[in-house]
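Asks: here is the input, now give the coordinates:
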Amino acid sequence: MKASAPMLLPLLRSSFQGELLAWLFLHPEGEFSLVELARRFEVSAATATREADRFVAAGLLAERRQGNLRFVRAKTDSVVAGPLAELLAVTYGPTAVLGPLLAETPQVEEAYVYGSWAARYRGRPGEVPRDVDVLVIGDADEDDLYEVSRNAERILGREVNIRRVPRTLWRNPEDDAFLSAVLSRPLVPLNLT
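Replies: From the prediction side, this is the model:
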């Protein structure tokens, strides 16, 4: 059965295409092996290779080989690079941007996007959300989280709201009306590695 186009950006054939392009265009200084990208996005090496081949052929990605490894990076000198990066920031950007920012923040144990962005990511129809809601599990400092949200807002071009929840409350969500409501709707885990 063929998967339907992703709700966040139905111009693409798959969510993996959006995640891959967002990761590369929102980290334009980086060069990543296809093995690393397949692992990061939990897809097969064949899938990562197939999509990279398409984007290299289209002039969106540059590639380099080193022995048996193949590396790709965003082609930032392309005429479409700027507009594409902006489009990816407002669609697939939250997972590409927030995970690395929160990974550098002390005492962040887990993090999830919830709300309307998570609903679109999980395939529920609707407009592209105007903000991004993030749930952080742990005892991270509120000032550090505020700084993360402001940095993310600059990159994503929209409001980012971070709510911190202590681990003890996360283990017993039925004791909290907010958490119970959040857990009854789609969540998207952020990769903190």
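Asks: could you use CA atoms for every contact and neighbour count after this?
Replies: OK.
Asks: now the lengthiest helix in the chain: buried residues?
Replies: Identified as the longest helix of the chain according to DSSP state H is helix 142-156. Neighbour counts over helix 142-156 (16 or more other CA atoms under 10 Å) mark 145, 148-149, 152-153, 155-156 as buried.
Asks: same check, this time on stretch 58-73
Replies: 59-63, 70-73.
Asks: this one next, for a side-by-side:
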Amino acid sequence: MHILNASIHDVHASSRLLPLLRSPFQGELLAWLFLHPGDEYSATDLARRFGVSQPTASREADRLTEAGLIEERRTGNLRLLRAKIDTVVARPLTDLLAVTYGPLPVISELLSRVPDVDEAHIYGSWAARYRGEAGAIPRDIDVLVVGDADEDDLYDAARTAEQRLGREVNIHRVTPETWRQSGGDPFLESVRSRPTVPLDLAEERT
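Replies: A predicted model of the protein is given here:
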């Protein structure tokens, strides 16, 4: 499952995480490329990952290429995109994207390395802003991990994420059995009742 397959992605809505951007997808696309410097992705891959149409991904890539923020390489009919990191704006832009849209690529990458993590979801204020709810910029990131992962491994992942994202990261672990039988648990009922964003660990592990 890719990050946004479970939701409708309104590419015309303004970004709640970084209002300077024209759309949430623009932030997602830029964050993914700048937080994976040197890696290349096709427009098809990015469209699938973020749940938008191929034409939408291609148009956004065109805009960002023309603006000099990303660059492309063509091999046959395949158009590969990557961040343009040799510009004066690359470092500050990377830092800005890390603290806004960065939790998706950063936390997905870190948790994919932790054994016995079955699934993970961001919840709380960051997830609410990501899903389009108005409000203040989140000061921390709340993550629910389902699995039998070692608490020390999760602690280390959270501290590394904090260093890369520039804000507090809180990881709460529940067993698969507890997650499946969450009825009556006030905390899990609260998590389920509010916006959440699943992390694509399987994609990172491939």
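Asks: hmm, back to that, and the buried residues of stretch 58-73 of the first structure, which is closest to A119 of the first structure?
Replies: Checking the buried residues of stretch 58-73 of the first structure against A119 of the first structure by CA to CA gives L60 as the nearest, at 28.3 Å.
Asks: so the closest one makes contact with G82?
Replies: No: counting by CA atoms under 8 Å, L60 of the first structure does not reach G82; the two are 11.2 Å apart.
Asks: what ranges do the strands span in the first structure?
Replies: Ranges of strands in the first structure, per DSSP state E, are 32-33, 61-66, 69-74, 108-114, 131-138, 159-165, 188-189.
Asks: mind checking which of those strands is nearest V182 of the first structure?
Replies: Nearest to V182 of the first structure among those is strand 108-114; the distance by CA to CA comes to 6.8 Å.
Asks: neighbouring contacts of that closest one?
Replies: 94, 99, 102, 132-140, 182, 185-192 (CA atoms under 8 Å, 6 or more residues apart in numbering).
Asks: just the buried subset of those residues, written out for ChimeraX, thanks.
Replies: Restricted to buried positions by 16+ other CA under 10 Å, the ChimeraX selection for those reads:
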select :94,99,102,132,133,134,135,136,137,138,140,186,187,188,189,190,191,192
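Asks: neighbours of E42 of the first structure, just the number please.
Replies: 12 (other CA atoms under 10 Å).
Asks: what's the matching residue for it over in the second structure?
Replies: E42 of the first structure maps onto G51 in the second structure, with residues paired by TM-score structural alignment.
Asks: same question for L179 of the first structure.
Replies: Per TM-score structural alignment, L179 of the first structure is aligned with L188.
Asks: how near is its match to D45 of the second structure?
Replies: L188 of the second structure is 33 Å from D45 of the second structure, where distance means CA to CA, to the nearest Å.
Asks: and E162 of the second structure, by the same measure?
Replies: 28 Å.
Asks: can you pull the contacts of W126 of the second structure?
Replies: 17, 137-138, 140-142.
Asks: run the last query once more with 7 Å
Replies: The neighbourhood of W126 of the second structure, defined by CA atoms under 7 Å, 6 or more residues apart in numbering, consists of 138, 141.
Asks: what about the closest residue to I141 of the second structure other than its chain neighbours, neighbour count?
Replies: In space, and not counting its chain neighbours, I141 of the second structure is closest to V169: 4.7 Å by CA to CA, 6 or more residues apart in numbering. Neighbour count for V169 of the second structure, taken as other CA under 10 Å: 22.
Asks: circling back to that earlier point, got the buried residues of helix 142-156 of the first structure as JSON lines, with distance to Q107 of the first structure columns?
Replies: Output for the buried residues of helix 142-156 of the first structure, formatted as JSON lines (distance: CA to CA, whole Å):
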{"residue": "L145", "distance to Q107 of the first structure": "11"}
{"residue": "V148", "distance to Q107 of the first structure": "13"}
{"residue": "S149", "distance to Q107 of the first structure": "16"}
{"residue": "A152", "distance to Q107 of the first structure": "18"}
{"residue": "E153", "distance to Q107 of the first structure": "21"}
{"residue": "I155", "distance to Q107 of the first structure": "23"}
{"residue": "L156", "distance to Q107 of the first structure": "24"}
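Asks: quick check, nearest of those residues to R167 of the first structure?
Replies: Distances from R167 of the first structure to these, taken by CA to CA, are shortest for L145, at 16.0 Å.
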